[in-house]
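J.: pasting the sequence and the predicted model now:
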Amino acid sequence: MVYTLSQSFKVEYTEYEEIEEEFVLNVAQLQLEDAKPADTVVFEKPSAIQMRFIRPLFIRALIEGRLVGRVMVDGGAMVNVMPTSFFKKLGKDEDELKPTDTIMTDFTRSGQQSRGALMTDITVGSKTLRTAFFVVDADSQYNLLLGRDRIHANECVPSTLHGKLF
């Protein structure tokens, strides 16, 4: 459900520039037109230390004996995802995909048909498991996305706080 504010709300943004690779402060103030100064709500951007804990969890893995960086662990994803660009880097052919009628839906509820599923061995740490990846046409910041399917099969607990899998 989405709520929108009427035009009677005034939003002021205060932005500071990046200094020595850290953002000093970004503040957004929401003030009701008829409100008293004490009714002002201030939203502050987390500090650099706090920002460290809200980054995505990226790990390295071995897929078919090749070291792969930028493997994102996402406890909110139901399935494992492989972008088509990485599928091609592995030298795979469309014939190796198992046909599927699965429609992948992202957080914006936009969906797209999966090209198919690829079964492959992936090693994370000392565990090697046969894993199914849904191959999708997507621009991504990751090479592979490991969802709950892989997390539970590997019996691990992801921690963005520690930046590790336990």
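T.: Thanks, I have it.
J.: okay, CA-based contacts and neighbour counts for the rest of this
T.: Noted.
J.: now do the helices in the chain.
T.: 48-51, 84-89, 148-153 (DSSP state H).
J.: which stretch among those comes nearest residue 140?
T.: Closest of these to residue 140 is helix 84-89, at 9.2 Å (criterion: Cα to Cα).
J.: on contacts alone, who are the packing partners of the closest one?
T.: strand 127-136 (3 or more Cα pairs under 8 Å, 6 or more residues apart in numbering; DSSP states H and E).
J.: show me what the strand it packs on is packed against.
T.: Applying 3+ Cα pairs under 8 Å, 6+ apart, we find strand 127-136 packed against strand 81-83, helix 84-89, strand 116-124.
J.: now the second one: how far from the chain's centre is it?
T.: For helix 84-89, the distance between its averaged C-alpha position and the chain's averaged C-alpha position is 18 Å (Cα atoms, centre = their mean, to the nearest Å).
J.: give me the residues contacting that helix.
T.: 135, 136, 137, 138, 143, 144 (Cα atoms under 8 Å, 6 or more residues apart in numbering).
J.: list the contacts of the second one.
T.: Read that as residue 136. Per Cα under 8 Å, 6+ apart, neighbours of residue 136: 81, 82, 83, 84, 112, 113, 114, 115, 116.
J.: now list the buried members of the residues you listed.
T.: 81, 82, 83, 84, 114, 115, 116 (16 or more other Cα atoms under 10 Å).
J.: before we go on, here's another structure to hold up against the first:
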Amino acid sequence: MVSTVFATNQISFTDDELPPKGKDHSLPMHIIVKCEDMIVVRVLIDNGLALNVCLMSTLECLNVDTSLIRPTTMIIRAFDGTFWEVQGEIELAIGVGPMLFTVNLQVIKVESPYNMLLGRPWLHATGVVASTLYQRLKFPSKNLMVNIMAEEPLTFFKETYVT
């Protein structure tokens, strides 16, 4: 949904934008993006994450040339204290609503219900304001306010991509 930006350029959320359960939820926020001419579902928006992540399995499904992955010595410490070796990093063009963003992603090989994770580096670079309460992303684009609603809660993990 795209609407006109107010003259003050303020981003706000109203109670009529709350999900059906209102404030009585603790849902993670995941969205749908476009990457490599394919639709990628289950992209987690996490403002507690200090990097952007793409699973190796996601790159393989997108048919991305893995030779584009740049080496890195980074190791990620997960929230449960485990360490994940980063396979490298890659820059991808990711479409969110009407906008296309170039995103630097750390590539890892792990099992996850999510295909990508977009954290603070993406949120801050793009000026996107995420609200897990309202299950929405908002950001100004020229003289419009882009309003992206989160996907429905996860129910199963089989569906991955639609061309």
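T.: That came through, no problem. Keep in mind the model is a prediction, meaning the values are calculated, not measured.
J.: how close are the two chains, by TM-score?
T.: Overlay of the two chains. TM-score (TM-score structural alignment, normalised by the length of the second structure): 0.68; 119 aligned residues with a Cα RMSD of 1.8 Å.
J.: name the member of the contacts of helix 84-89 of the first structure that has the highest neighbour count.
T.: residue 144 (26 neighbours; other Cα atoms under 10 Å).
J.: now stretch 122-129 of the first structure: which residue numbers in the second structure?
T.: Aligned by TM-score structural alignment, stretch 122-129 of the first structure falls on residues 94-101 of the second structure.
J.: picking up where we left off before, from the contacts of helix 84-89 of the first structure, pick the one nearest residue 23 of the first structure.
T.: residue 143 (27.8 Å).
J.: the closest one maps to what in the second structure?
T.: Under TM-score structural alignment, residue 143 of the first structure pairs with residue 115 in the second structure.
J.: try residue 75 of the first structure
T.: By TM-score structural alignment, residue 75 of the first structure lines up with residue 47.
J.: contacts only, for whatever residue of the second structure lines up with residue 106 of the first structure.
T.: Using TM-score structural alignment, the partner of residue 106 of the first structure in the second structure is residue 78. By Cα under 8 Å, 6+ apart, residue 78 of the second structure lies in contact with residue 84.
J.: which position in the second structure aligns with residue 157 of the first structure?
T.: By TM-score structural alignment, residue 157 of the first structure lines up with residue 129.
J.: thought that match was touching residue 145?
T.: No - assessed by Cα atoms under 8 Å, residue 129 of the second structure is found out of contact with residue 145, at 11.1 Å.
J.: residue 63 of the first structure: neighbouring residues, count only.
T.: 17.
J.: can you find the partner of it in the second structure?
T.: That one, residue 63 of the first structure, aligns with residue 35 by TM-score structural alignment.
J.: excluding sequence neighbours, find me the nearest residue to its match.
T.: Excluding its sequence neighbours, the residue lying closest to residue 35 of the second structure (Cα to Cα, 6 or more residues apart in numbering) is residue 94, at 5.0 Å.
J.: quick one, what contacts the one you found?
T.: 33, 34, 35, 36, 100, 101, 102, 103.
J.: out of those, who's nearest residue 20 of the second structure?
T.: Using Cα to Cα, the contacts of residue 94 of the second structure come closest to residue 20 of the second structure at residue 33, 22.8 Å.
J.: check contacts around residue 136 of the second structure.
T.: 29, 130, 147, 148, 149, 150.
J.: cool, and residue 92 of the second structure?
T.: Counting by Cα under 8 Å, 6+ apart, residue 92 of the second structure has contacts 35, 102, 103, 104, 105.
J.: just the buried ones among those residues, please.
T.: Buried subset of these (neighbour count, 16+ other Cα under 10 Å): 35, 103, 104, 105.
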